[in-house]
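**Q** Here is the input, now give the coordinates:
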Amino acid sequence: MIDKLEFLIALSRERHFGRAAEVCGVTQPTLSAGLKQLEGELGVLLVARGSRFQGFTAEGERVLDWARRIVGDARAMRQEVDALKRGLNGHLTISAIPTALSMVAALTTPYRARHPNVTFTILSRTSAEVLQELEDLAIDAGISYLDNEPLGRVATVELYRESYRLLTAADGEFGKRERITWAEAGRVPLCLLTPDMQNRRIIDQLLRGAGAEVAPTLVSNSLQVLLSHVRTGRWSSVMPSILVETLGVGERVRSIPIAEPEVHHLVGLVVPRREPQTPLVAALVAEARRFAARGIAPA
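**A** Have a look, this model is predicted:
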């Protein structure tokens, strides 16, 4: 039955029979037949069918919840047995919000030093995508905000407190200042992340709370694009301190703390709420706790 539950989860993730079959490494007729067999075994219709995928029935949604639990537990069991035989080995997929990508190496590097037979895939995702991929068992763990928007059924480890800086030209209006307010930050033409990013929603809320208009002159879903514009000295932006500390901004740009109010948001590791965790995820949680205990991230 496990393989049929895997089909159901893949269909939920892809919302398309052909793509779900491709992800599962089977033909579309094989996937469709497996789902029909599962419906026959359970005695209920799970998938609303037509010429294309139309969604799940109410019974299908409930079975999907159970499928995620059962498949997750089955994967954990296989991984634990394998770890007992061969030591910790395998592959970890981690999705991180763009503003946290620069610190992922602080987890993966010591992890791999302890467990050299583990490999990694690191993906850039929005906070909503991180949670959805965890729900769909598409990733092993995520790094996202912990305290700004609902997280759902996950376990968390706080990594650092995100604070914010204005990046602006050294010879610009605020180039000589040591601190500025959010109201003042709103007076500078800004380039910001796109509105689907939680960091952008946080910044918009803070600017509006200070009475400033949110009217960026450039938006992008890529921090690399924003940083490349900022480094010209002709553009300004608001970015987390940890990103500035890690990547730097160049000689033509000042990084100025934003106060009044001085705001912090928690960023941390998010993993499925499951006991026991898979050995790979349990080792990542331990690494995250060691990182947090060192307290090396900028506040």
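**Q** rest of the way, CA atoms for contacts and neighbours
**A** Noted.
**Q** Quick check: chain neighbours aside, which residue is closest to residue 200?
**A** residue 193 (5.6 Å; Cα to Cα, 6 or more residues apart in numbering).
**Q** Can you tell me the element residue 296 falls in?
**A** Here residue 296, judged by DSSP states H and E, is contained in no helix and no strand.
**Q** what's the burial count for it?
**A** Per other Cα atoms under 10 Å, the neighbour tally for residue 296 reads 11.
**Q** ditto for residue 43
**A** Residue 43 has 9 neighbours, counted by other Cα under 10 Å.
**Q** So it versus residue 34, what's the distance?
**A** From residue 43 across to residue 34, the span is 14 Å (Cα to Cα, to the nearest Å).
**Q** ditto for residue 293
**A** To residue 34, residue 293 is 47 Å away according to Cα to Cα.
**Q** Neighbour count for those two, which is higher?
**A** The neighbour count for residue 293 versus residue 34, taken as other Cα under 10 Å, is higher for residue 34 (19 against 11).
**Q** quick one: contacts for that one?
**A** In this structure, residue 34 makes contact with 4, 7, judged by Cα atoms under 8 Å, 6 or more residues apart in numbering.
**Q** Where does it sit: helix, strand or coil?
**A** Using DSSP: H, G, I helix; E, B strand; the rest coil, the structure places residue 34 in helix.
**Q** ok, now residue 31?
**A** Relying on three-state DSSP, one would call residue 31 helix.
**Q** ok, which stretches of this protein are helices?
**A** Assigned by DSSP state H, the chain shows helices spanning 2-14, 17-24, 28-42, 58-86, 105-114, 127-135, 182-185, 198-209, 223-230, 241-247, 279-294.
**Q** Let's have these in a markdown table, adding distance to residue 160.
**A** Shown next, in a markdown table, are these (distance: least, Cα to Cα, whole Å):
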| stretch | distance to residue 160 |
| --- | --- |
| helix 2-14 | 30 |
| helix 17-24 | 35 |
| helix 28-42 | 43 |
| helix 58-86 | 28 |
| helix 105-114 | 12 |
| helix 127-135 | 16 |
| helix 182-185 | 22 |
| helix 198-209 | 15 |
| helix 223-230 | 19 |
| helix 241-247 | 9 |
| helix 279-294 | 7 |
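**Q** and this one, so I can compare the two:
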Amino acid sequence: MIDKLEYLLALAREEHFGRGAESCGVTQPTFSAGIRSLEEALGMPLVERSSRFQGFTPEGERVLEWARRIVGDMHAMRADIRALKRGLNGLLRIAAIPTALATITELTTPYRRQHEAVRFSIQSCTSNEVLRRLDNFEVDAGVTYIDNEPIGKNRVVPLYDERYRLLTAADAPLGRREQVSWAEVGQIPLCLLTPDMQNRRILDRLLRNAGTELRPTLESNSIVVLVSHVQTGRWACVLPEKLAQIFGLTPRLRAIPIVEPEEVHAVGLVLPNREPVSPLVAALVNVAEGLARGQAALA
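**A** Reported below is the predicted structural model:
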């Protein structure tokens, strides 16, 4: 039964029978037969069928919720047993929004100090993609905004507050200022993240509230692309304070606080709300809670 539930999760993840079968390492006939067998066992259709995948029936959506819970518990049980036998080891998969990537070392470094046999996979995703991958068991935890858009029923561990800086060349417009307003930021050539990023949606709202018509001259889903263009002196961009600090600011490149208003958004660790959690995730929560306590002490 577990393998058939995993087929269902793969179909939800890939939205295609062929790709779902490939992700499970089986042939498409075996994959399709497994899902039909699950439908027969439950006595109801789960998938809307035509020449291609059309989605799930209402019953299928409900079964999908149970499948996520059951398969997640099975994976957690296996990991728990392995940890009892061999100590904490394996692969910990984390999805993070691009603006939080610079802070991941604050989780992975103390984690590895305590558990050297654990390996990490860090994926850069939009906030919506972080939640989708959590739902479909593609990752074990996510790092994303926790106060701006819905995060569903997931468990949250707050990590830090995000504040914003104008990253610009010192000899560019506004480059010599000690602080700038959002209205002023909206008047200079900007390169920004793409609109599918939650950070961009936050900036759009702030600039719109400041009475500025936002017309970025360059958009990218890569922070490296944005910063490399700022370094030419012809562009500026808006970055979270923590992210701006990692680029080794020189006298030629400045990160200027943006005020009027000073916007703050919470970023946190997000994980499925189920008990018990796997040992890998439990250890990550311990590290995150320690990091949060340290941030609170500095506030």
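**Q** one step back: between the helices of the first structure, which one is closest to residue 260 of the first structure.
**A** Distance to residue 260 of the first structure, taken as Cα to Cα, is lowest for helix 182-185 among those, at 6.6 Å.
**Q** which of the residues in stretch 33-52 of the second structure are buried?
**A** Of all the residues in stretch 33-52 of the second structure, those buried under the rule 16 or more other Cα atoms under 10 Å are 34-36, 38-39, 45-47.
**Q** same question, stretch 257-271 of the first structure
**A** 257-259, 265-271.
**Q** cool, and stretch 226-239 of the first structure?
**A** Residues 226-227, 229-233, 235-239 are the ones in stretch 226-239 of the first structure that count as buried (16+ other Cα under 10 Å).
**Q** just stretch 147-159 of the second structure next, same as before
**A** For stretch 147-159 of the second structure, using 16+ other Cα under 10 Å, the buried residues are 151, 154, 156-159.
**Q** what's the answer for stretch 215-222 of the second structure, then?
**A** By neighbour count on 16+ other Cα under 10 Å, the buried set for stretch 215-222 of the second structure is 216, 218, 221.
**Q** In contact with the residue nearest to residue 77 of the first structure when sequence neighbours are not counted, which residues?
**A** Distance criterion Cα to Cα, 6+ apart; nearest residue to residue 77 of the first structure, sequence neighbours excluded, is residue 278 at 7.4 Å. Residue 278 of the first structure sits next to 75-77, 79-80 when contact means Cα under 8 Å, 6+ apart.
**Q** redo that, cut-off 10 Å
**A** 72-80, 83, 140, 272, 284 (Cα atoms under 10 Å, 6 or more residues apart in numbering).
**Q** How about residue 242 of the second structure?
**A** By Cα under 10 Å, 6+ apart, the contact set of residue 242 of the second structure is 99-103, 160-165.
**Q** please redo it, this time with the cut-off set to 7 Å
**A** Under the criterion of Cα atoms under 7 Å, 6 or more residues apart in numbering, residue 242 of the second structure has no neighbours.
**Q** Map it onto the first structure.
**A** If you follow residue 242 of the second structure across to the first structure using TM-score structural alignment, you land on residue 242.
**Q** From residue 281 of the first structure, how far out is the closest residue in space to residue 246 of the first structure that isn't next to it in sequence?
**A** Closest residue to residue 246 of the first structure apart from its sequence neighbours, by Cα to Cα, 6+ apart: residue 102 at 6.6 Å. For residue 102 of the first structure, the distance to residue 281 of the first structure equals 20 Å [Cα to Cα].
**Q** go on, residue 151 of the first structure?
**A** Computed with Cα to Cα, the distance linking residue 151 of the first structure and residue 281 of the first structure is 18 Å.
**Q** Ok, residue 208 of the first structure next?
**A** Residue 208 of the first structure sits 39 Å away from residue 281 of the first structure when distances are taken as Cα to Cα.
**Q** higher neighbour count, the two?
**A** Using other Cα under 10 Å as the criterion, residue 208 of the first structure and residue 281 rank with residue 281 on top: 18 against 14.
**Q** check contacts around that one.
**A** So residue 281 of the first structure contacts residue 140 (Cα under 7 Å, 6+ apart).
**Q** before we move on, what about residue 198 of the first structure?
**A** Taking Cα under 7 Å, 6+ apart as the test, what residue 198 of the first structure contacts is residue 127.
**Q** can you tell me how far it sits from residue 146 of the first structure?
**A** Applying Cα to Cα to residue 198 of the first structure and residue 146 of the first structure gives a distance of 11 Å.
**Q** Look up how far residue 140 of the second structure lies from the residue nearest to residue 38 of the second structure when sequence neighbours are not counted.
**A** Excluding its sequence neighbours, the residue lying closest to residue 38 of the second structure (Cα to Cα, 6+ apart) is residue 4, at 6.4 Å. Using Cα to Cα, we find residue 4 of the second structure at a distance of 21 Å from residue 140 of the second structure.
**Q** Comparing these two, which residue is more hemmed in?
**A** A side-by-side neighbour count of residue 4 of the second structure and residue 140, using other Cα under 10 Å, places residue 140 first with 24 against 19.
**Q** Thanks a lot, catch you later.
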